[in-house]
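J.: A structural model of the following input is requested.
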Amino acid sequence: MAMPRLALVPGEPAGVGPELCVRLAQRPRNDCSLVAFADPATLEAAAQALGLPLNLLHEDHPAHAPGDLPLRMFPNVNAVAFGQPDPRNAGAVIDALRQAATGCLGGAFAGMVTGPVHKATINQGGIAYTGTTELLAEHAGRKVVMMLANDIVRVALATTHLPLRQVPDAIDAGLLRHVLHTTHAALRTDFGIAAPVIAVLGLNPHAGEDGHLGREEIDTIVPVLDELRGQGLDLVGPLPADTAFLPAKLRGFDAVLAMYHDQGLPVLKYSGFERAVNLTLGLPYPRVAVDHGTALDLAGRGLADPSSLEAAVATCARMAAQRPAPAPL
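T.: Here you go, the predicted structure:
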């Protein structure tokens, strides 16, 4: 069976994304083939800064030697100075993401791996941008779920980047149904888990303490869990967040659903930040991103750790291999 072909988008050209892609090109792969969607001059500058070989190929030519990297060109308007984002290059970043997504929807690519994007620079370039997850969801016309994962735990989020004051009002029955159905389907389709077990955290301390510390569990979370159990989902909870991540408990779960960003992600990042990845569940194709930012202070200095990008590619390749080949549009 042919290896899945993945689109690789470095993200912010002045950040660490380009040099991480150069490092990735130094070793052969037996799980996927990669095509970078990027500016060739920026990749070459990153290779020079690292003192590593780089041989940019036409996107249809496979990589054979260390440093080979098939490329679809998205030239920047201005030459890149590492560590100094330029809003004039925002268009090339967004075009690369959109074209990679189009290639995935059309069946030319089996999945997408993305590096970190600098949100402020994109917006300063005159492009309304809240994040790559949102951009890809809108592009595909899908509602999606954010999951972060490493070798220890997978954490899906009911809400993502919301102020804490807004979280309780955002968690309603419709949201929980969508997030749990999407997470359950992804665990089966993308991870090959036939009967996934999902732990669901409560919103309040001690999962509400029978209503003494809040009623969201009683009024919203428990009724939805009971409803979905009746549909065949294996759901545990709502569980107090302060004990749900104990190793003995985690061994019984395939994923954990956290109600808000900082309820679940600090534990995940503490347990293995270097190998953590960010997944977008619910798209018609696998999308996996690094779980770190642009690290502008490290860019061009050869200090950035490629572990998260390596994990993202390996994860995306495994997910793509689990899925049937998409039908071309």
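J.: all contacts plus neighbour counts: C-alpha atoms, from now on.
T.: Will do.
J.: Would you map the strands across the protein?
T.: For the chain, the strands defined by DSSP state E occupy 5-9, 33-38, 55-58, 68-73, 111-114, 145-149, 154-157, 197-201, 234-239, 255-258, 277-281, 287-290.
J.: The second one to strand 5-9, inter-axis angle?
T.: Counting by axes from the mean of the first three to the mean of the last three C-alpha atoms, to 10 degrees, strand 33-38 lies at 30 degrees to strand 5-9.
J.: so what's Pro196 closest to, chain neighbours aside?
T.: Asp254 (5.9 Å; C-alpha to C-alpha, 6 or more residues apart in numbering).
J.: who's in contact with that neighbour?
T.: By C-alpha atoms under 8 Å, 6 or more residues apart in numbering, the residues touching Asp254 are Val153, Arg154, Leu187, Pro196, Val197, Ile198, Ala199.
J.: about what we covered before: can I get the strands of the chain in CSV including mean neighbour count and distance to Gly208?
T.: CSV is the format used below for those (neighbours: other C-alpha atoms under 10 Å; distance: least, C-alpha to C-alpha, whole Å):
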stretch, mean neighbour count, distance to Gly208
strand 5-9, 26, 43
strand 33-38, 25, 47
strand 55-58, 16, 56
strand 68-73, 22, 52
strand 111-114, 27, 38
strand 145-149, 23, 24
strand 154-157, 26, 19
strand 197-201, 24, 11
strand 234-239, 19, 9
strand 255-258, 25, 15
strand 277-281, 25, 28
strand 287-290, 28, 34
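J.: mind putting those strands in JSON lines, distance to Cys104 included?
T.: Shown next, in JSON lines, are those (distance: least, C-alpha to C-alpha, whole Å):
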{"stretch": "strand 5-9", "distance to Cys104": "8"}
{"stretch": "strand 33-38", "distance to Cys104": "12"}
{"stretch": "strand 55-58", "distance to Cys104": "18"}
{"stretch": "strand 68-73", "distance to Cys104": "14"}
{"stretch": "strand 111-114", "distance to Cys104": "6"}
{"stretch": "strand 145-149", "distance to Cys104": "18"}
{"stretch": "strand 154-157", "distance to Cys104": "23"}
{"stretch": "strand 197-201", "distance to Cys104": "28"}
{"stretch": "strand 234-239", "distance to Cys104": "31"}
{"stretch": "strand 255-258", "distance to Cys104": "26"}
{"stretch": "strand 277-281", "distance to Cys104": "14"}
{"stretch": "strand 287-290", "distance to Cys104": "9"}
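J.: For the residue nearest to Pro196, give its distance to Leu157.
T.: According to C-alpha to C-alpha, to the nearest Å, Asp254 and Leu157 sit 14 Å apart.
J.: and what of Ala36?
T.: Ala36 is 29 Å from Leu157, by C-alpha to C-alpha.
J.: can you check Ala241 too?
T.: 13 Å.
J.: Touching both of those two, which residues are there?
T.: Joint contacts of Ala241 and Leu157 (C-alpha under 8 Å, 6+ apart) are Gly264.
J.: Now the second one, please; I'll put the structures next to each other:
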Amino acid sequence: MSAGRPVALTCGDPAGIGAEIALAARARLGDEVPFFWIGDPSHLPQGAAFQVIAAPDEAVSVAAGRMAVLAHDFPRPALPGQPDPANAQGVIDVIARAVALVQGGQASAVCTLPINKKVLKDGAGFAFPGHTEFLAHLGGVGRVVMMLACPALRVVPATIHIALSEVPRVLTPELLEETIRITVAGLRRDFGIAAPRVAVAGLNPHAGEGGAMGREEIDWIAPLLERLRAGGFDLRGPMPPDTMFHAAARARYDVAVCMYHDQALIPIKTVDFDGGVNVTLGLPFIRTSPDHGTAYDIAGRGIANPSSLVAALKMAQQMAAARGV
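T.: Down below sits the predicted model:
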């Protein structure tokens, strides 16, 4: 494998597709991205080519064609498609271990495989809505931003997993400003973009069309963007959401800040369904993840597509290079 500190890849839910796509990613990447998988070796598919390592730095010298594994024992076996709450604490501990390794300088970044939040809550009293909030807790930060990225598009939803009816209440000037500031800082630090160009979507159809379809753009979104522009931010908008994602429009900005979940995720999943990467901006360490779930329905069948994980590992390595870690 190539030189440099490796990426720490968490195992995710042992009953999902994590282990099989990790092995497939290793085969596809070859020596391109050094990484090691943290989990129970007995949870890997039968016949898997792997090599147990004692420390992360050994990952760069594992035998060709084998995946480096940092062993972490779990109490129960992994049954594809059948999540076991008894393994929940092990999943949580692996995430915390990966973060500790990065914070201790033994790994360059954390890449997380999919988890099932309900299983973690049922089995171990997991007190966080998801990966992102747990990682923010481990990193000691109060607010982070979720960005979905592929080569053709980066999107950030200002509000995420809430009902559409709740968006106008939750979406405040303070939230949008903080989202923009964290996004810009993240693009500078993690992607080497010195002056990020940010397109900001309107909340309403046609960005309100002069107040005919909603007044949020007039009353506070446009004034907020104007104030931030005066402070040196390169912002475009509020833009009509239905005209900002075609190819010519995407060429004019580095990231699109959207107002709610589907406004951001539908475009990127349309542009690159298999290659999207979930990136957490605002953490003191690098975190990426494939943009899909545990896929219990196909787990263990050897048909899961590793493309998003491959992209996530590559992006983690690129972000580490931008940070110089």
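J.: Send over the TM-score of the superposed chains.
T.: TM-score for the superposed chains, counting by TM-score structural alignment, normalised by the length of the second structure: 0.94, backed by 320 aligned residues with a C-alpha RMSD of 1.6 Å.
J.: Just to confirm, what residue in the first structure is aligned with Pro77 of the second structure?
T.: Under the alignment (TM-score structural alignment), Pro77 of the second structure pairs with Ala79 of the first structure.
J.: likewise Ile38 of the second structure?
T.: If you follow Ile38 of the second structure across to the first structure using TM-score structural alignment, you land on Phe37.
J.: which ones are touching that match?
T.: Ala7, Leu8, Val9, Pro10, Leu71, Arg72, Met73, Phe74, Ala96, Leu97, Ala100.
J.: Repeat that for Asp60 of the first structure.
T.: Pro70 are the contacts of Asp60 of the first structure under C-alpha under 8 Å, 6+ apart.
J.: Can you give me the distance of it to Leu6 of the first structure?
T.: Where Leu6 of the first structure is concerned, Asp60 of the first structure sits at a distance of 12 Å (C-alpha to C-alpha).
J.: in the second structure, which spans are helices?
T.: For the second structure, helices defined by DSSP state H occupy the ranges 18-29, 88-103, 117-124, 131-139, 167-170, 173-191, 216, 222-230, 247-250, 261-271, 307-323.
J.: Go through those helices and name the closest to Val110 of the second structure.
T.: helix 88-103 (6.3 Å; C-alpha to C-alpha).
J.: packing partners for the closest one?
T.: Other elements packing on helix 88-103 of the second structure under the criterion 3 or more C-alpha pairs under 8 Å, 6 or more residues apart in numbering; DSSP states H and E are strand 7-10, strand 35-39, strand 109-111, helix 117-124, helix 131-139.
J.: what's the average distance of the fourth one to the first structure?
T.: If you overlay the two and look at helix 117-124 of the second structure, the average distance to its match in the first structure is 1.3 Å (mean C-alpha distance after the TM-score superposition for the first structure).
J.: Read off where that helix ends up in the first structure.
T.: So helix 117-124 of the second structure sits over residues 119-126 in the first structure, by TM-score structural alignment.
J.: which residues sit against the matching stretch?
T.: Contacts for stretch 119-126 of the first structure (C-alpha under 8 Å, 6+ apart): Pro85, Asp86, Pro87, Arg88, Asn89, Ala90, Gly91, Ala128, Tyr129, Thr130, Gly131.
J.: mind listing what the second one touches?
T.: With C-alpha under 8 Å, 6+ apart as the criterion, the residues that contact Asp86 of the first structure are Ala14, Asn78, Val80, Thr121.
J.: Got a quick ChimeraX command for the buried subset of those residues?
T.: To isolate the buried subset of those in ChimeraX, counting by 16 or more other C-alpha atoms under 10 Å, use the following:
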select :14,80,121
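J.: Can you add distance to Glu209 of the first structure and give the contacts of Asp86 of the first structure back as a markdown table?
T.: Formatted as a markdown table, these follow (distance: C-alpha to C-alpha, whole Å):
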| residue | distance to Glu209 of the first structure |
| --- | --- |
| Ala14 | 49 |
| Asn78 | 57 |
| Val80 | 54 |
| Thr121 | 45 |
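J.: out of the contacts of Asp86 of the first structure, who's nearest Thr220 of the first structure?
T.: Taking C-alpha to C-alpha as the measure, Thr220 of the first structure sits nearest to Thr121 out of those, at 39.0 Å.
J.: How about Val145 of the first structure, nearest residue that isn't a chain neighbour?
T.: Using C-alpha to C-alpha, 6+ apart, the closest residue to Val145 of the first structure is Leu281 (5.0 Å).
J.: was I right about that neighbour contacting Leu148?
T.: No - here Leu281 of the first structure lies out of contact with Leu148, judged by C-alpha atoms under 8 Å, at a distance of 10.2 Å.
J.: most centrally placed residue in the second structure?
T.: Asn278 (2.4 Å; C-alpha atoms, centre = their mean).
J.: Now do the contacts for that one.
T.: With C-alpha under 8 Å, 6+ apart, Asn278 of the second structure has these contacts: Met146, Met147, Leu148, Ala149, Thr288, Ser289, Pro290, Asp291, Ala312.
J.: That one and His261 of the second structure, how far apart?
T.: Noted for Asn278 of the second structure: a distance of 13 Å to His261 of the second structure, by C-alpha to C-alpha.
J.: go on, Gly275 of the second structure?
T.: Distance from Gly275 of the second structure to His261 of the second structure, by C-alpha to C-alpha: 18 Å.
J.: residues near Arg229 of the second structure, how many?
T.: 13 (other C-alpha atoms under 10 Å).
J.: And for Arg227 of the second structure?
T.: Neighbours of Arg227 of the second structure under the rule other C-alpha under 10 Å: 11.
J.: Spit out the contact partners of the residue mapped onto Arg250 of the second structure from the first structure.
T.: Residue correspondence to the first structure (TM-score structural alignment): Arg250 of the second structure is matched to Leu250. If a contact means C-alpha under 8 Å, 6+ apart, then Leu250 of the first structure has Val153, Ala244 as its contacts.
J.: Tabulate the helices of the second structure in CSV, adding columns for distance to Gly300 of the second structure.
T.: Below are the helices of the second structure laid out as CSV (distance: least, C-alpha to C-alpha, whole Å):
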stretch, distance to Gly300 of the second structure
helix 18-29, 7
helix 88-103, 18
helix 117-124, 19
helix 131-139, 23
helix 167-170, 38
helix 173-191, 35
helix 216, 48
helix 222-230, 48
helix 247-250, 38
helix 261-271, 25
helix 307-323, 17
